[in-house]
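Colleague: Give me the fold of what follows.
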Amino acid sequence: MLILSACKEKKEEKTTVKAEAKTQKSVEVDTVDLIKAQPAGIEVPKGMVWIPGGTFKQGAIPQDKEAMHHEKPAHQVAVDGFFMDTTHVTNAKFSKFVKETGYLTVAERKPDWEELKKQLPEGTPKPHDSIMQPGSLVFKKTKSSVPNLYDFSQWWTWSIGTNWKNPEGPGSSIKGKDDHPVVHISYEDALAYCKWAGRRLPTEAEWEYAARAGKSDNTYFWGNDVSELSKYANTWEGEFPVNNTKVDGFEGSAPVGTFPSNDFGLYDMSGNIWEWTSDWYNTNYYKELLSKGIVLNPKGAKQPFNSTNPYAKEKVIRGGSYLCSASYCASYRISARMASTMDSSMGHLGFRTVLSVDMLSK
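Modeller: Model (predicted):
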């Protein structure tokens, strides 16, 4: 058991910022108390890197013409330092977790209708038994152009027997892909892994702070030049969802760490796969934060709300994936964010973990 005293940088002049207390009221917090430097005597856990604490503006920058409404308004946030996985959790790491615990992912379990209908509008009929089988969503390219890119059902197919071990459907496998990110992971699955590993999921603020790595005026982690996309991220280049030109070298996921890291030493913070965060998705959350001044270590909205899907209980996912294209979502941008229901698992959704100083001191 480790007993720590947080390392804090000293300043000659103290400044104060407003932060959200547990009561959701604004209180004064001294920025000199931010945990910035890595705690003395504590080694960086294997596969992680120290993210020094600091302040930043979360959300879309003014010159980002691709930014969606829920990435605005940008607002000031202060974040304590923490350790973060340098890469997504891989098939090899998740395999070790499953081997030691016997854990079954949500995609491997037969759906519980009684639990499922609690999340659906009242009166929703029970699906046919042929649908109520273990499985997950698999991406399928279309044969021709798609006029409405908001109709996701055109390229996502429910596939019985699809899961993290069979990511492309029954008969597929992860053999030879130990270093690829694990996918078809629900929020519950990610939490189970975190509990086993003694970690947690990052908050949305921690995720974006880490992705920016001090680049406050960047649209992308490498700068503002989108023409360098294929050099820095695994995304969809070509007509989505018809033809991927594979300029970056990949059609599906790439081995973690294939592309250059950001300035904090984090890989695949843009593209490859989406990543779970711990925050509820709420359409109005950024607007609410703007009125609070600088917020210390925000942990997301009190409750979920999606104006386009009001019955859903969704979490924020970050980072984009190998399916993100300029014509579709351009979610390889740092501020890009999307929502996913907690029981969702897809062929481009996984996670990475973090470890904060307070967890080490317990």
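Colleague: When you work out contacts or count neighbours from here on, use the C-alpha atoms and nothing else.
Modeller: Noted.
Colleague: Now do the helices in the stretch 151-300 of the chain.
Modeller: With DSSP state H, counting those that start in this stretch as the criterion, the stretch 151-300 of the chain has helices at 187-197, 204-212, 229-232, 285-290.
Colleague: Second chain to compare with the first, below:
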Amino acid sequence: MSGCCSGSRREPEQGISGVPANTVSAGIRGEAIAVKGGETFVGTHDPVISADGEGPERRISLQDFHLEVETVTIRRFAQFVETTGHVTESERFGSSAVFASLLGDSSLATGGVIGTPWWTRVDGATWRQPEGRDSSIDDRLDHPVTHVSWNDALAFARWVGGRLPTEAEWEHAARGGNRRRRYPWGEEEPTDETIFCNIWQGRFPDTNTLQDGYFGTAPARSFAPNEAGFYNLAGNVWEWTADPFKVRSLSKQAKARNEHAKRFSDKVLKGGSFLCHKSYCYRYRIAARMGLSPDSASSNTGFRIAYDAVAGKDDGP
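Modeller: Predicted coordinates:
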């Protein structure tokens, strides 16, 4: 997968083999919903982007679990950092991937991505300063935290006594159970005028009409939740899952993609982001997916937390 939908490091780890995780559960769990498991499925028999491994549909059995209603916000992540002293990988690397149009000062761009000029590397871009120096999080503490890698997300999950959801759990929650639907809200297609979530409206990447009210991220509880009660499972920010990325196909293209994914230890992300549009990155569908290396981070990548169900309890963790 190229960096078309989210920034990717796509380079050796430069001596950073992972982020030390605080394994002591000390954080406060977020509001979560109990999800009934059982026989269900993951993927689709009607893939739109076959190269991503959206199909075939696969039957699977899930245990009951809980999933937080929203992505982890900047406010919660700040509490985690204040308590544990965690340093994110973007901070360690000294830069992160930023959607170039978010920059108020184009001189901050320090390196582009071949084939995707809308992505640029920005020195100093982190969860604290999402667009680099002079940017602030003061007015968006209720927005999803961004510029966090899979390793950072895993460290936070351990801190609250949770974990990252599997791809199957994420899809099961987004569909509201064992039923087929293209989007968390049903089958109706979002358009530049019909708004269900925070995605791009207009002509990407030149014109965003802002019909949904947001150019970048929206608050984690924006728009109507799906029937199960989960917010923003389509659009806003990509969400890390626990699973390694793999394309289930015998084609030469799939084999090459899998070799690449194995080399970089790519992980699955779900849900699409505020940059998605049907004409460009039609990945805000439930079955859509993307793979990135676990040290990658960008201005449109976040996460939410899952928990194992506790025997005898079904009212949330």
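Colleague: Could you get me the TM-score between them?
Modeller: Overlay of the two chains. TM-score (TM-score structural alignment, normalised by the length of the second structure): 0.78; 271 aligned residues with a CA RMSD of 2.7 Å.
Colleague: before we move on, back to that, which one of the helices of the stretch 151-300 of the first structure is the most hemmed in?
Modeller: Most buried of the helices of the stretch 151-300 of the first structure, by mean neighbour count (mean count of other CA atoms under 10 Å): helix 204-212, with a mean of 25.
Colleague: Give the aligned range of it in the second structure.
Modeller: With TM-score structural alignment applied, helix 204-212 of the first structure matches the range 167-175 in the second structure.
Colleague: average gap between the matching stretch and the first structure?
Modeller: By mean CA distance after the TM-score superposition for the first structure, the fitted stretch 167-175 of the second structure averages 0.8 Å away from its aligned residues in the first structure.
Colleague: sorry, back to before: put together TSV for the helices of the stretch 151-300 of the first structure, with distance to K18 of the first structure on each row.
Modeller: Converted to TSV, the helices of the stretch 151-300 of the first structure look like this (distance: least, CA to CA, whole Å):
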stretch	distance to K18 of the first structure
helix 187-197	30
helix 204-212	16
helix 229-232	36
helix 285-290	11
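Colleague: ok, how many other residues are close to the equivalent of S325 of the first structure over in the second structure?
Modeller: Mapped onto the second structure by TM-score structural alignment, S325 of the first structure lines up with H277. Neighbour count of H277 of the second structure, defined by other CA atoms under 10 Å: 23.
Colleague: what's the closest non-adjacent residue to H277 of the second structure?
Modeller: Counting by CA to CA, 6 or more residues apart in numbering, H277 of the second structure lies nearest to W200, which is 5.3 Å off, once chain neighbours are set aside.
Colleague: Report how many residues lie close to the equivalent of that neighbour over in the first structure.
Modeller: Matched across to the first structure, W200 of the second structure falls on W236, judged by TM-score structural alignment. W236 of the first structure is flanked by 29 other residues according to other CA under 10 Å.
Colleague: swap in G85 of the second structure?
Modeller: Here the number of neighbours of G85 of the second structure (other CA under 10 Å) works out to 11.
Colleague: measure the equivalent of it over in the first structure to I273 of the first structure for me?
Modeller: Using TM-score structural alignment, the partner of G85 of the second structure in the first structure is G102. Distance, G102 of the first structure to I273 of the first structure, by CA to CA, to the nearest Å: 25 Å.
Colleague: Please pull up the equivalent of H184 of the first structure in the second structure.
Modeller: Using TM-score structural alignment as the criterion, H184 of the first structure maps onto H147 of the second structure.
Colleague: quick one on the thing from earlier: so the residue nearest to H277 of the second structure makes contact with Y280?
Modeller: No: between W200 of the second structure and Y280 there is no contact under CA atoms under 8 Å: 9.6 Å.
Colleague: rewinding a little: among the helices of the stretch 151-300 of the first structure, which is nearest W113 of the first structure?
Modeller: Among these, the nearest to W113 of the first structure by CA to CA is helix 187-197 (17.0 Å).
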